[in-house]
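**Q** Make a model of this:
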Amino acid sequence: MADNRTPLLRSLPFIIALSAPAPTMASWSIENDLSTPDKHGLFEIREEARRFISKENAKGLQQWDVLEPNLKTFVPRCAVPLEARWTPKSFGLSRRSVMVICTVALANVAMENWSVHVPVRRKQNVD
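**A** Model prediction:
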C-alpha cells in the first residue's frame, strides 16, 4: 500500500513549488516595474506612451486611453530620452498602438536600440 502513495509524495514538493510564486506574482504590477541600471522599466515606457497620447488627445480629433505594454517585455536601459509615435500600419499590428522608441540602448550585445508597442483604445463616451 505504501507503494501507491509514493508517487503522490514525490510529486508533493513539485506541486508546492508551483504554487509558491503565486503570492509574489499577485503583488506585482506595472506600477513597480521601474527602470534599473540594466533594464528599462515598463512603468517608464507606459508613461512615455501616456505623454504622447496626452498630446494627441489635446488636438481634439480622437480621444485615446493607453493600455499596458506586454508584461513579458524586457529591454535594456535606454541611454537617451525615449521617443514615441504612432506605430505605422505597415507593421501589421491588429490594433492601434504607440511605439515607444529607444535609439541608443546602454552597452548591450543583444540590442543597440529597441521599440516597444503599447496598445491604445478609443475612450468611451462619458455622457
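**Q** Could you use CA atoms for every contact and neighbour count after this?
**A** Fine.
**Q** which stretches of the chain form helices?
**A** Ranges of helices within the chain are 2-19, 21-27, 42-58, based on DSSP state H.
**Q** can you pull the contacts of residue 42?
**A** The contact partners of residue 42, by CA atoms under 8 Å, 6 or more residues apart in numbering, come to 30, 33, 34, 35, 69, 71, 73.
**Q** With adjacent residues omitted, what lies nearest to the third one?
**A** With CA to CA, 6 or more residues apart in numbering as the criterion, residue 34 has its nearest non-adjacent residue at 4.2 Å, and that residue is residue 41.
**Q** go on, the fourth one?
**A** Once its chain neighbours are removed from consideration, residue 35 has its nearest residue in residue 41; the separation is 4.0 Å (CA to CA, 6+ apart).
**Q** For residue 92, give its distance to residue 117.
**A** Residue 92 is 12 Å from residue 117, where distance means CA to CA, to the nearest Å.
**Q** Also this sequence, please, to line up against the first:
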Amino acid sequence: MTRRTVLPLLLLFASAPCFAAWSIETDRSTAKMHGLFEIREEARSFVAKENAATRSGWEALDPNLKILVPRCSVPLETKWTPHSYGLTGRNVMVSCARTVGTPQKWNVNVPVTRKK
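**A** Presented below is the predicted three-dimensional model:
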C-alpha cells in the first residue's frame, strides 16, 4: 500500500473512538444548544402521561441524532405530531416557542412505538 491509501485508513481508525463515545446520553444541553437527551426525556414524560391516561402502551424512541437546535429559553411543550405532517408512524412533537438570543422556534419529532 502507498502512503496515500494508508493515511485515510489510519485517520478513520483514529476517529472511531470519538464516534463511539458520543451517544444521546451524553448529548446534554449547553448554553447555546438544546441537548437531544433533554428532548427525548420530555417526549418520554409526555408518553408516560398519555399511557397513564389512556392505558396505551407507547414508548418514546430516540430523536434523529443529526438534529441540532438552539437552546430553548422557555419550557418545552409536547403533543402528538399531527398526521398532516406526513410522518410515518406515531411521533411526539417537542416544541420550543423561543430560543436563547434569537426569536426562533423549533419542533423536533420523536418517534414512538408500541411497548413489547
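**Q** residue in the second structure matching the residue nearest to residue 34 of the first structure?
**A** In the second structure, the residue equivalent to residue 41 of the first structure is residue 35, according to TM-score structural alignment.
**Q** right, and that match touches residue 29 too?
**A** Yes. The pair residue 35 of the second structure and residue 29 passes the contact test of CA atoms under 8 Å, sitting 3.9 Å apart.
**Q** Name the residue in these two with the higher neighbour count.
**A** The residue with more neighbours, out of residue 35 of the second structure and residue 29, is residue 35; 21 against 17, by other CA atoms under 10 Å.
**Q** Could I get the contacting residues of that one?
**A** Neighbours of residue 35 of the second structure in contact, by CA under 8 Å, 6+ apart: 27, 28, 29, 69, 71.
**Q** Mind doing that once more with 6 Å?
**A** For residue 35 of the second structure, the contact set (CA atoms under 6 Å, 6 or more residues apart in numbering) comprises 27, 28, 29.
**Q** any idea which of those is closest to residue 77 of the second structure?
**A** Distance to residue 77 of the second structure across the contacts of residue 35 of the second structure (CA to CA) is lowest for residue 29, with 16.2 Å.
**Q** quick check: the strand ranked longest in the first structure aligns to which part of the second structure?
**A** Using DSSP state E to define each element, the first structure has its longest strand at strand 114-122. Across the second structure, the stretch matching strand 114-122 of the first structure (TM-score structural alignment) is residues 106-114.
**Q** residues of the matching stretch that come out buried?
**A** Within stretch 106-114 of the second structure, the residues that count as buried by 16 or more other CA atoms under 10 Å are 107, 108, 109, 110, 111, 112.
**Q** what's stretch 70-77 of the first structure in contact with?
**A** Outside stretch 70-77 of the first structure, the residues that touch it by CA under 6 Å, 6+ apart are 38, 39, 40, 105, 106.
**Q** Tell me the counterpart residues of it in the second structure, please.
**A** Mapping stretch 70-77 of the first structure onto the second structure (TM-score structural alignment) gives residues 64-71.
**Q** Span of that stretch from start to end?
**A** Length of stretch 64-71 of the second structure, first residue to last, CA to CA: 17 Å.
**Q** buried set for it?
**A** For stretch 64-71 of the second structure, burial by neighbour count (16+ other CA under 10 Å) applies to 69, 70, 71.
**Q** go on, stretch 46-62 of the first structure?
**A** Buried residues in stretch 46-62 of the first structure, counted by 16+ other CA under 10 Å: 46, 48, 49, 50, 52, 53, 56.
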